[in-house]
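Asker: Coordinates only, no sequence provided:
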C-alpha cells in the first residue's frame, strides 16, 4: 500500500474523531487550552495504540508459514469489506444526525469525551485489523494517525466552538467517501490484478 491509500484510510477514520470533538467544542463556554492539550494527547496515544493492536491481531494470522496466495487474496477482500463497512457506518451516523442538546458548559465533559474516544477507537481498531490483513508496515501509519488525530481533535473542538455541531454531518460524509475510495482501491490493486 502506498502513502495515498494510507492517508485515505486514516483520514476517513480521523474524520470520526473530528465529528466527536466538534460536538464537544459546541457546548463549552471557553476552550481551556490545557484541557484541550490533555484531550489531544489522550486521543493520540489511544488511537495509535488501538491501531497497533488491531494490526497486531490480524498480522499474526498472516505471518504464519505457508500462507497460500488465495489466503492473501481473501485477506485483501476482507480488508476492502472492512473499509466499505466503516464508510457505510459513517453514512448511517450522518443520516441519523443525532441532535446535540446545545447548552453551554464551563468545561469539557470528560465522560462524553472518553466515550467518544472509545467509540472512534473501534473504527481505528478495525482499520488496524485491515492493515494487518494486508501486511502493511505500521510505523508510518501509526505516525500518520497520530498527526491526523491531533489535528482533528483541535480542528473539531474549534469548529464546534465557532460554528456549532452542524459540520459533523459533512465530516461523516467525507470520511465515508475516503474509506470507500480506499476499499475500491484495495479491490482494484490487490484483488483484481491477482485474479
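Answerer: Good, I have the coordinates. For clarity, every value in this text was computed on a predicted model and none was experimentally measured.
Asker: Please make it C-alpha for all contacts and neighbour counts, starting now.
Answerer: Noted.
Asker: in the strand or helix carrying residue 46, what counts as buried?
Answerer: If you go by DSSP states H and E, residue 46 is part of helix 33-62. By 16 or more other Cα atoms under 10 Å, the buried positions in helix 33-62 come out as 36, 39-41, 43-44, 46-59, 62.
Asker: Tell me which helix or strand comes right after it.
Answerer: Taking DSSP H and E, what comes next after helix 33-62 is helix 69-96.
Asker: between that following helix and helix 33-62, what angle do the directions make?
Answerer: Put simply, helix 69-96 runs at 150 degrees to helix 33-62, going by axes from the mean of the first three to the mean of the last three Cα atoms, to 10 degrees.
Asker: And the next helix or strand past helix 69-96?
Answerer: Criterion used, DSSP H and E; the element after helix 69-96 is helix 110-133.
Asker: Okay, buried residues for whichever helix or strand comes after that next one please.
Answerer: Downstream of helix 110-133, the next assigned helix or strand under DSSP H and E is helix 138-163. Neighbour counts over helix 138-163 (16+ other Cα under 10 Å) mark 138, 141-142, 144-146, 148-161 as buried.
Asker: this is the other structure I want to compare:
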C-alpha cells in the first residue's frame, strides 16, 4: 500500500469531521480559542481510542484469521474502505432538517457524542490498515493531525459560510474513500 493511498484514506475520514465542524462553527456567535482547544481535545481523545481499538481488534484471533486468509493482496482492507465510503454516502443522503441557531454554550455531552460517532470511521479504517501492516504510530499521527486541522478549518469555514457546504464535503469524503479502496485493489 502506497503512502498516497494512506494519505487519501486519512483525508477522506477527516473530511467527515470537517463537515461536522462546519455545522458547529455555523452555530457559534464567536469562535474562541478555548472552544477550539476543547473540541480538539475531545475529538483527539476519541480518535486515539478508535485507532487503538482498531489496532487491538486486528491483532486478536479474528483479526489474525482475516489477515492470514481473507486479506490477500489487501482485498479485505479495500472492501472495508469501500463500505465506509458507502456508509458516508448513505449518511449524507438522509434528509434531516437543520435549524441553524446560535449556540451560546457548548454542550460537552453532545460534543462527546459527535466525537464518538465520527471516531467509528477511524476505528474501521484503523482495523483495515492494521490488517494491511500499517504501523500504529503512523495511524495515530495521521488521525491526530487530520483531526486538529479538520476542527480548526471546519469551525472557521462554518462560521464564515454557514452549514450549507456540509453535504458537499461528505460526498467528497465518500468519493475519496471509494477511490482509495479501488486504489488498494489496483
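Answerer: Received it, and whenever you're ready, just let me know what you need. Keep in mind the model is a prediction, meaning the values are calculated, not measured.
Asker: the residue most distant from the middle of the second structure, which is it?
Answerer: In terms of distance from the mean C-alpha position of the second structure, residue 69 ranks first, at 27.5 Å (Cα atoms, centre = their mean).
Asker: re earlier: compared with the second structure, how much does the helix holding residue 46 of the first structure deviate?
Answerer: In the superposition with the second structure, the average deviation recorded for helix 33-62 of the first structure is 1.9 Å (mean Cα distance after the TM-score superposition for the first structure).
Asker: tell me the angle of that helix relative to helix 110-133?
Answerer: Per the same axes, to 10 degrees, the angle that helix 33-62 of the first structure makes with helix 110-133 is 30 degrees.
Asker: got a list of what residue 175 of the first structure touches?
Answerer: Applying Cα atoms under 8 Å, 6 or more residues apart in numbering to residue 175 of the first structure gives the contacts 11, 12, 13, 14, 15, 16, 87, 90.
Asker: what does it align to in the second structure?
Answerer: Mapped onto the second structure by TM-score structural alignment, residue 175 of the first structure lines up with residue 173.
Asker: What distance do you get for its match to residue 28 of the second structure?
Answerer: The gap separating residue 173 of the second structure from residue 28 of the second structure is 24 Å, by Cα to Cα, to the nearest Å.
Asker: go on, residue 109 of the second structure?
Answerer: Residue 109 of the second structure sits 17 Å away from residue 28 of the second structure, taking Cα to Cα as the criterion.
Asker: With neighbour numbers in mind, choose between those two.
Answerer: residue 28 (21 against 9; other Cα atoms under 10 Å).
Asker: From residue 136 of the second structure, how far off is the more buried one?
Answerer: 35 Å.
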